[in-house]
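**Q** only geometry, no sequence info:
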């Protein structure tokens, strides 16, 4: 983990059963590496604005690694960069860290909502995501409450935050409304959700523009916005 932000240590927390927030999980060096990787990936796979089936347009721009995502399915028909082995290893390590805080984070969808087999997923050492979504939040971009329900496996979702901080809203599997928990995610933070929270509604109602560490600007030569990388196993 990195040094505590401004000398204030932010402790890991359980957002809901099976959902864990680990502040400062990525070191500065790891964040720099990931940001540069995102620049390289996006050069080969241009980020796109997602148009939903109903005609709405998402305010974030997105590109995929591994299996290609489009609303609301994955396919292998579009050329996307593969998920590098080092990112799979990072996801396994992240899942291990989350499971130390709440073992339910490393389990499959409980079966109370959404698709997917129930019970224990393979251990963190066997976790093998086959798709990663990279979401790029420019100024004013948000993401409404939604479920990650396009994956058949029910394995946990691993999420890394880079750049600008955001307000992350985490609800329940039942509906978009209350109760939900709001937590501020900073650059380098980790969120994992699995088990009873695998199908929980979640979203980003606000990005705190201009809040990224100054070194992010040095890496990119521009304001980074918020960059979110989520890994999941789809099959």
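**A** Sure thing, it's come through. Since the structure is predicted, the reported quantities are computational estimates derived from the model, not experimental observations. Numbering: from 1, shown residues only.
**Q** from here on, just use CA atoms for contacts and neighbour counts.
**A** Fine.
**Q** check for me that residue 39 belongs to a helix.
**A** Yes - the assignment for residue 39 by DSSP: H, G, I helix; E, B strand; the rest coil puts it in a helix.
**Q** which strands and helices lie in contact with the helix or strand residue 86 falls within?
**A** Secondary-structure element containing residue 86, defined by DSSP states H and E: helix 85-101. Other elements packing on helix 85-101 under the criterion 3 or more Cα pairs under 8 Å, 6 or more residues apart in numbering; DSSP states H and E are strand 19-22, strand 157-163, strand 190-193.
**Q** hold the first one in mind and look at this next one:
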């Protein structure tokens, strides 16, 4: 069974080679990057962890308000109320880290093909994630306002060490901008299997998810996993 899944994964990738777009300096979108088999494996791992004592919950913020998503963490707990990392969590799965490394390497190749810069890491630095935040967005109510990811160490932020984001399930509108103004923000649709990376000069962008687009998850993924409607988003970060 495992061998057959690997063969199918390779066949999927050969039939539909991932396409890459440079959205702005240091920001790369790899379309259809994760195969159905890889997405299914990620879902299985997240499902097992999500049902445990440190699994999914609905976080609070501000004066008792609730975020419009479910959250769990690998590596360390992230507290959205205090905007800081806390208790240790199970380490980021090695399988996830390999996919992150592959995506960053392919992004460097894309940058090299589209620029004259000799050192691609000056545009998109390398990353060694030690935390993974997993957000689940319900198809009609899930959303996340414009914000910056800035709770990592000053050294990590100053170096522009990138955030790496995996999208699985239903598609979503993704806003990004240098300003916290949704009306002036650019918009891109993130689909199941897409990988978004932003670092370097784009590390401090404001970004958010205003809308989940219902009934857009790949049918093959749903058949293989019985994944509930909605979107799963994994964001990998390097704290130090």
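**A** Yep, that arrived. What you see is a predicted model; the values in this text were computed from it and never measured.
**Q** re earlier: what's the mean distance for the helix or strand that comes right after the helix holding residue 86 of the first structure versus the second structure?
**A** Beyond helix 85-101 of the first structure in the direction of the C-terminus, DSSP H and E gives the next helix or strand as strand 131-137. Between strand 131-137 of the first structure and its aligned partner residues in the second structure, the average distance after superposition works out to 0.3 Å, using mean Cα distance after the TM-score superposition for the first structure.
**Q** where does the longest strand belonging to the first structure end up in the second structure?
**A** Of all the segments of type strand in the first structure, defined by DSSP state E, the longest one is strand 57-66. Under TM-score structural alignment, the counterpart of strand 57-66 of the first structure in the second structure spans residues 66-75.
**Q** that stretch: how far from the chain's middle?
**A** In terms of Cα atoms, centre = their mean, to the nearest Å, the centre of stretch 66-75 of the second structure is found 13 Å from the chain centre.
**Q** ok, stretch 228-235 of the first structure next?
**A** Centroid separation between stretch 228-235 of the first structure and its chain, computed with Cα atoms, centre = their mean, is 8 Å.
**Q** any buried residues in it, and which?
**A** 228-234 (16 or more other Cα atoms under 10 Å).
**Q** give me the most central residue, the first structure.
**A** Nearest to the centroid of the C-alpha atoms of the first structure, with distances taken as Cα atoms, centre = their mean, sits residue 159, at 2.6 Å.
**Q** can you find the partner of that residue in the second structure?
**A** Alignment of residue 159 of the first structure against the second structure is given by TM-score structural alignment, with residue 165 as its counterpart.
**Q** once you drop chain neighbours, what's closest to its match?
**A** residue 235 (4.4 Å; Cα to Cα, 6 or more residues apart in numbering).
**Q** could you do residue 13 of the first structure as well?
**A** When the adjacent residues along the chain are set aside, residue 13 of the first structure lies closest to residue 21, with 5.3 Å between them (Cα to Cα, 6+ apart).
**Q** how long is the match of strand 57-66 of the first structure end to end?
**A** Stretch 66-75 of the second structure has an end-to-end distance of 23 Å (criterion: Cα to Cα, to the nearest Å).
**Q** show me which residues of it are buried.
**A** Of the residues in stretch 66-75 of the second structure, those scored as buried under the neighbour-count criterion (16+ other Cα under 10 Å) are 67-75.
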